[in-house]
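*Asks:* Need a 3D model of the sequence below.
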Amino acid sequence: MGIEAWYMDSSDEDQRKPHKLVPNQPVSMDQLGELGVFYSKLNADVYETDPELEQIRKDQGYSHMDIITIHKDTLPNYEEKLKMFFEEHLHLDNEIRYILDGQAYFDIRDKGDRWIRIAISKGDLITLPAGIYHRFTLDETNYTKAMRLFVGEPVWKAYNRPADDFEVREKYVASLTAAHNTKWTPYNQRVE
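*Replies:* Sure, this is the predicted structure:
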């Protein structure tokens, strides 16, 4: 079980291409867990009535959700939004996305500031921790439909890098040194 992730090349080619190194350098679920990335695989065909999704929402306190379809025919200012999503940034809260259809990429920074690309597709529920530098893009299919989940009211504010002075960033960086002592289980509940 898991999603596919790898270290990225530094090519300036289209951001929607895979950007794998040659040879490929895969990144494991354990390595993502050490960076605070949570993951679960769900059945997106039944998202409206899925008891597993409801349990995760209840357990994690995800009280608000909405759905966004990212495609040139459905998203106003499509090209501008894609550029904005691909700017390296962080949030003051976790970013939770559940892919209901299509595919996309989240890129995150590792402890050494190298880019890791995470391929997400239908059924993938991913949480990026508050304070992690990341960006988002579609893949070459140019389409995804995602549920956005929030604890409390939705907060859309992104802080472009550099944003190292935020307390949430400092806490995230400090958590990386403790992470190697933590095991991750499905939906990555911490086991100390």
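*Asks:* going forward, measure contacts and count neighbours with C-alpha atoms only.
*Replies:* Noted.
*Asks:* so where's the longest strand in the chain?
*Replies:* Ordering each strand of the chain by length in residues (DSSP state E) puts strand 95-109 first.
*Asks:* Can you tell me what sits against that strand?
*Replies:* 44-45, 47, 115-130, 132-139, 141, 143-150 (CA atoms under 8 Å, 6 or more residues apart in numbering).
*Asks:* one more time with 7 Å, if that's ok
*Replies:* For strand 95-109, the surrounding residues in contact (CA atoms under 7 Å, 6 or more residues apart in numbering) are 44, 115-129, 133-139, 143-150.
*Asks:* Second chain to compare with the first, below:
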Amino acid sequence: MVQAWYMDESADDQRRPHRAQPDRPVDLEQLRRLGLDADKYENDPELEKIRKERNYSWMDIITICKDKLPNYEEKIRMFYEEHLHLDDEIRYILDGSGYFDVRDREDRWIRISMEKGDMITLPAGIYHRFTLDEKNYVKAMRLFVGEPVWTAYNRPADHFEARGQYVKFLAQSA
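*Replies:* Model prediction:
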């Protein structure tokens, strides 16, 4: 089951949970209001149904660990840089675990713990980052509508239409 919480301000190892003290959990409804749709799917027929319903026509699988990912250290640093994409980012966790961090309306970090069976859709234009947890391993399916777009735009990237549309969405859902 997906868990999320507000993060502390510590500069300690990014792979640690970084729960604010006192603990400030974030529920799925609060994530949905940010445009995030994270649910758990148990089997491939359900995933296939989701892919068809949402037109996710292209997919690949990425394994993030020292032995499997070329330029591992560089990629880990790159994934953890705050950025946005011009298209939705969809990830289905096949094995292992890690964290997606997103900004709330007040620009505070929320950490979302993801593990095997979890799926997340990060809307185009949302500032976010990813890191492994202390297990240092995740295998994820990446889904796209049409051809894959890998370009990440580091913050500040407020001039993109996708960011403007996301900010407009936040204002409307407030």
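*Asks:* Drop anything exposed from the contacts of strand 95-109 of the first structure.
*Replies:* 44, 115-129, 133-139, 143-150 (16 or more other CA atoms under 10 Å).
*Asks:* ok, which stretches of the second structure are strands?
*Replies:* 3-6, 25-26, 37-40, 58-64, 83-84, 89-103, 109-115, 118-122, 128-132, 138-144, 153-154.
*Asks:* can you put those strands in TSV and add distance to residue 162 of the second structure?
*Replies:* As requested, the strands of the second structure are exported to TSV (distance: least, CA to CA, whole Å):
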stretch	distance to residue 162 of the second structure
strand 3-6	24
strand 25-26	25
strand 37-40	18
strand 58-64	21
strand 83-84	9
strand 89-103	12
strand 109-115	20
strand 118-122	12
strand 128-132	14
strand 138-144	16
strand 153-154	11
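*Asks:* quick one on the thing from earlier: tell me roughly how far the longest strand of the first structure lies from the second structure on average.
*Replies:* Strand 95-109 of the first structure: mean distance to aligned residues in the second structure after superposition is 0.2 Å, counting by mean CA distance after the TM-score superposition for the first structure.
*Asks:* what range in the first structure matches the longest helix along the second structure?
*Replies:* Assignment by DSSP state H gives helix 161-173 as the longest helix of the second structure. Counting by TM-score structural alignment, helix 161-173 of the second structure pairs with residues 167-179 of the first structure.
*Asks:* The matching stretch vs the second structure - mean distance after superposition?
*Replies:* Stretch 167-179 of the first structure versus its aligned partner: 0.8 Å mean (mean CA distance after the TM-score superposition for the first structure).
*Asks:* nearest spatial neighbour of residue 38 of the first structure, skipping sequence neighbours?
*Replies:* residue 127 (4.9 Å; CA to CA, 6 or more residues apart in numbering).
*Asks:* any idea what that neighbour aligns with in the second structure?
*Replies:* So, by TM-score structural alignment, residue 127 of the first structure is matched to residue 121.
*Asks:* same thing with residue 57 of the first structure?
*Replies:* Using TM-score structural alignment as the criterion, residue 57 of the first structure maps onto residue 51 of the second structure.
*Asks:* Just the buried positions in stretch 158-178 of the first structure, please.
*Replies:* Going by 16+ other CA under 10 Å, stretch 158-178 of the first structure has these buried residues: 158, 159, 163, 168, 169, 172, 173.
*Asks:* distance between the ends of it?
*Replies:* Using CA to CA, to the nearest Å, the end-to-end distance of stretch 158-178 of the first structure comes to 26 Å.
*Asks:* Which residue of the second structure lies farthest from its centroid?
*Replies:* residue 22 (24.1 Å; CA atoms, centre = their mean).
*Asks:* Next one: that residue from residue 1 of the second structure, what distance?
*Replies:* Taking CA to CA, one finds residue 22 of the second structure at 22 Å from residue 1 of the second structure.
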